[in-house]
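1. please work out how this folds:
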Amino acid sequence: MSSEIPVKQVDPSSDTSDNNNKSGTVELYASRKKIYVKEVKGFFQRIRNVSLLVLMGMYFLFTWITLDGQPLVLFDLPAREFHLYGMTFYPKDFFLLSGMLIVSAFGLFFITALFGRVWCGYTCPQTVWTFIFMWVEERIEGSRNQRIKLDKLPQSSRKIMKKSLKHAAWLLIALATGLTFVGYFYPIRDLIADIFTFQANGWAYFWVGFFTVATYLNAGWMREQVCLYMCPYARFQSVMLDPDTRVVSYDPNRGEPRGGRRKDAAPTERGLGDCIDCGQCVQVCPTGIDIRDGLQYECIGCALCIDACDEIMDKMDYPRGLIRYTTENELEGRPSKLLRLRTLGYGVVLALMIGAIVFVLATRIPAQLDALRDRGALFSFNGEGRVENTYTLKIANMTEVPQTFLVSVSGMDDIRILTDTRITVDSGENLALPTVVDVDPETIEQSNNTIRFRMSSETDRSLIVETESRFVGPNR
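-> From the prediction side, this is the model:
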C-alpha cells in the first residue's frame, strides 16, 4: 500500500489554465459533483443489508416495546428517569453514562486498529440512512445510467413526477425518523397522538421537525459531504491505523499495469495485470473515490468496490481478491499480525471498562439510604431526660414500584427512633426525612458513638439497606 501522494505541477500562466483565470490565482473551492452510485450485489452488500435491517429494526421498534409496564428505552427528562432494558437510572447514575461512553470510544479504537473504518461502512447512522435513501432512489428513478440520463433531460411531467415521488418518500422516512427519535424522550404512543391532534408542546414539534429536516438533508442531499467534511472520525482515524490494520485495498502488484482486453486474451501476453480498467469500483463508491489510488481518508470501508471487482473477476475467470480487505504488510509480501501492542492495549482497557460496568450493574442496589447528622447542635436533653440527636435521612427509591420501608437504628443500648419509622416512597422519589434518635444517658460510655440505620422494604423483603452515622452524647 503506497503512502506516496501523486503531485501534479500546475502553471497558472500556461495556455491550458482556466481562460477565466487571467490573474493566475488558484481556486481553492470546487463545487460538489453529484455522485451517481451504481447498485451492486455481493457478499459484503449482504452483510450490510443484514446489519441495516437489524439496526433499523432496533431503532424503530425499541421505542414501542414495554417491559413490566415500562418502555424498553425511554429518557424521561422531566421526571429525571432513564429506562434502559428493564432498569431505571437516575441523575446520580450518570457516572455509568461516562463509563459507557468510554467503552464506546475504546471499542471504536479497538475495531479501527484491527479493521479500519468498518463502523463507517456498516453501522454509522449516516451510512445506514444514506443507503436507505439510495435504495429508494434506485427503485423510483432507476439504475445509475437511468438517473444520469434523467438529470440531463429537460423538465417534463415524467421527470417532475419521479423527482416528486422520490422526495416525498425521503420526507416520509425522515419524518418517521424524527418522530422515533423524539419518541425516546417522549412516550411514543402519546407523542403520535399529541402530534397529529395538535396537542403536543412546541418543543416536541421543533425537535420532530429538526430531526426530519436533518435526516432529509444529510441522507438525501449531502450524503458523502457529511463523511468528508463534517465527520471528525475521517480526520483522526489515521492515528489508529498501522501497516497491520486490515482495510479495503487494491493490489497493484497483481492489477498493474491496467488495460482492457477480451475475455479470452491472457493478460500476460499483452503485459497487463488483472485490472481491466472497467471503472466499476469507482461507479459503486458512495464517496466517489478510486480505490486504486491507494488508501484515502474519504474511504468509509463499505467494501462495495470489493463486491463490484469480484463480480468482474468472475466474468473474466480471474481469481477474486484484486480489491480485498488486507494489510499494507501483506501487500508488500511481509507477514501481518492481528494482535499487537496497540490492539492489546485497546482490548485490555475495553475489557476492564466492560467488566467494571457489569460489576456495578450487578451489585447495584435499587434503593439508597444516607444519614446526615444535624451539625448545628451536638446533642440535647428531651423531657424524659434522654439524650437526643437529630438527623436527616435521605431515602431514594430506584425501583419501578412504590416501596414501604421500615426504618430502625442500632449500635447502642436502649437506642430508639422518636419519629416515624414506616415510610412510603414512590418510584423514583428522593425523600428527605427528619429523624430524631434518643438514648438513656446512663448507657452512654463515650461521647462519640457509631450507630447504624437500617431500612427494610415491606414490598420487597429482599431489599435491605444500611448506613452508618455518629451519635454524640455528654462526656462521662
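
2. okay, CA-based contacts and neighbour counts for the rest of this
-> Fine.

3. got the buried residues for stretch 345-359?
-> For stretch 345-359, the neighbour count (16 or more other Cα atoms under 10 Å) marks Y346, G347, V349, L350, M353, I354, I357 as buried.

4. please generate a structure for the following sequence too, so the two can be compared:
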Amino acid sequence: MSERIPARNIPIETSDAIHTRSFTGFYRSLRLYGAGILMLLFFGTSWLTWNGRQAVLWDLADRKFYVFGATIWPQDLFLLTALLMIGAFGMFTLSVFAGRVWCGYACPQSVWTWMFMWVEKVTEGERNQRIRLDAQPWSAEKLARRGAKHGLWLAISLATGLTFIGYFTPIRAMVNELLHLSLDLETVGWVGFFSLCTYINAGWLREKVCRDMCPYSNLQSVMFDADTLIITYDKARGENRGPRRKDEDAKALGLGDCIDCTMCVQVCPTGIDIRDGLQLECISCGACIDACDSVMDKMGYERGLVRYSSEREMAGGKTRWFRPKMVAQTVLLALLAVGFVIAFLHRPLVALDVYKDRGLYRENSDGQIENIYSLKVINKTQSPHRYAVSLDDADDFALQGASELHLAPGELALLPVSVALTDNDGKHGSRPVVFRVRDLDNPDTTVTTKSRFVSP
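-> I've put the predicted structure just below:
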C-alpha cells in the first residue's frame, strides 16, 4: 500500500500554550549556526582580557567604556549614539529587503526562546508528549520533568544575567564574589533583575513579546513594499487543500499541492497559519518553509509551496532587487558606516576642557593684566603619554605655569595656569584665547579649546 501522509494531527489542547514540533531543514540550520555565533560572542566576549584587564567593559564608576584597545569617554558618547542609530537604520533597511528576518534569526528574544524550547524538548519530550503532560494530573514524573525544565531555564537565565552585568562590572571578580557569597546587594539585585527578565520573556511570554510588546511588529507594514521578501504561501499552487495518498493524482481529485497536514502551523513559534497570509505575528524565521519542504519531499512534489517571496512575484511579476528605495537606503547606510569609522579612527585621544576663574582679571607684579584658568587634560589612550600646553596665535599673550605634563593611561589632570596680556595695543574688553595640548609622543595628536580673556 502506498505511503499516506497524515492529513491532520489534532491533539487535545488544554491551554493556550504553543507547543512546537521538532523539525530539520536549511533555515533551521542557518538559524542554529547564527544563534551559536551570537551566543559565543555574548557569553565569551565578557571573559576576554586585553592588556591585563577585561577586553570589553563599561566602567560606570570611572565613566569609561573599554572596547579592546580603544577607550570611549563621556566626550565620545556621540559615537555610541551614532552606532545605535546606524544599527536601527540598518535594521530598517534589512526590513525593506527581507522583512522581519532580524526577529527570526538574530533578535535576543527569539534566540533565547528557541533555546528554552530546546530545553522543553529535552526535559518533557516532543510536541505530543508535552501536550499530554499538560493534560495529566500532577505526579512524581510530571513534577520531575517540570522541575528539570524550570531548573535549566533558571540556570540559563542566571548565566545570562551574570554575563550582562559582567559587561558593567568585571565579571571574573563578580563571579568569584558570588561563589564566596560576598557579592554586594546592589549587584545581586541587578543580576537577579535581568535573570528574571530572561526567565519570564523566554520561558513564559515568548510570542507575546513579539506580538504585543515589541513595537517593531506594528512598524513593519510601514517599511514593507511590493518587492520585500516575506514568507508566503502559494495559494495558486496549494489550493484546494486536502489529504491524498502519495500515488494519487491530485489534479484528478481537484486538489492542489497542500495536503492540509498543518505541519507549518505546528512548527511555528508564534502559532500562526502562514496560509492565512502575512500576519503581524510572523517573525520570518523560516520554520514553516522547512516543515513544508519536508512534506513536499515525501510527496514527491516540488519544494517552495511556502517560501520567501515578494508580493509582486506572487501576483505574477518579478521581484525588483535594485529598486530606488532599496538602493538609496543601502547607499545611505554605507555612507553612515564609513562616516562612523572615520570619526572613530580620528577621534581625539586627548581631551582638554578649560575653566576660567570666577574673578574677571588681576594685575601681576609686572603690571600686566592676568586671567586665571584651570585646564582639565585627560589621556584617553591605554598607554602613558607626555603633553605640552601652549596658546594658539598668542602674540599678545604669555602662558605662565607648567607647560608640560605626564599622564598615565586614562589619567585626568587639573592644571592651573595664568595668561598675561603682554601687549594691550589699545585693545580692551573680552577677546578669544585658544589653548592647545599636543601629544609629545605622537605629535599628530593635538586638541584645542577656546576660552575668553577679559581685560579692563
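
5. in strands, which of the buried residues of stretch 345-359 of structure 1 fall?
-> Nothing among the buried residues of stretch 345-359 of structure 1 maps onto strands, per DSSP state E.

6. out of these, what pair is the most spread apart?
-> Farthest apart among the buried residues of stretch 345-359 of structure 1 by Cα to Cα are Y346 and I357. That separation is 16.6 Å.

7. circling back to that earlier point, which among the buried residues of stretch 345-359 of structure 1 gets closest to A193 of structure 1?
-> Distance to A193 of structure 1, by Cα to Cα, is smallest for I357 among the buried residues of stretch 345-359 of structure 1, at 37.3 Å.

8. now that closest one: how far from L150 of structure 1?
-> Using Cα to Cα, to the nearest Å, one gets 54 Å for the distance from I357 of structure 1 to L150 of structure 1.

9. same thing with K263 of structure 1?
-> Going from K263 of structure 1 to L150 of structure 1 by Cα to Cα gives 32 Å.

10. one more: G99 of structure 1?
-> 51 Å.

11. which bit of structure 1 covers the helix or strand harbouring Q109 of structure 2?
-> Element membership of Q109 of structure 2 [criterion: DSSP states H and E] is helix 108-124. With TM-score structural alignment applied, helix 108-124 of structure 2 matches the range 125-141 in structure 1.

12. what's the average distance of the matching stretch to structure 2?
-> Following superposition, stretch 125-141 of structure 1 is found to deviate from structure 2 by 0.9 Å on average (mean Cα distance after the TM-score superposition for structure 1).

13. next one: that stretch to chain centre, how far?
-> 20 Å (Cα atoms, centre = their mean, to the nearest Å).

14. and the strands in the stretch 301-450 of structure 1?
-> Along the stretch 301-450 of structure 1, counting by DSSP state E, counting those that start in this stretch, strands occupy 323-326, 367-373, 380-381, 387-397, 403-410, 416-417, 422-425, 430-439, 448-457.

15. and of the ones you listed, who's closest to A113 of structure 1?
-> A113 of structure 1 sits nearest to strand 323-326 of all the strands of the stretch 301-450 of structure 1, at 12.9 Å, using Cα to Cα.

16. so where is the closest one in structure 2?
-> Using TM-score structural alignment, strand 323-326 of structure 1 pairs with 306-309 in structure 2.

17. touching the matching stretch from outside, list them.
-> T228, L229, I230, I231, T232, Y233, D234, G286, C288, I289, C292, D293 (Cα atoms under 8 Å, 6 or more residues apart in numbering).

18. same thing but at 10 Å, please
-> Outside of stretch 306-309 of structure 2, the residues within contact range by Cα atoms under 10 Å, 6 or more residues apart in numbering are 98-99, 227-235, 238, 258, 264, 274-275, 284, 286, 288-293, 318-319.

19. same check on stretch 119-126 of structure 1?
-> Outside stretch 119-126 of structure 1, the residues that touch it by Cα under 10 Å, 6+ apart are 44-45, 47-52, 54-56, 108, 111-112, 117-118, 127-131, 215, 218-219, 223-224, 226-227, 231, 233-234, 299-304.

20. start to end distance for that stretch?
-> Chord length of stretch 119-126 of structure 1, first to last residue, is 11 Å (Cα to Cα).

21. may I see the buried residues of that stretch?
-> Neighbour counts over stretch 119-126 of structure 1 (16+ other Cα under 10 Å) mark W119, C120, G121, Y122, T123, C124, P125, Q126 as buried.
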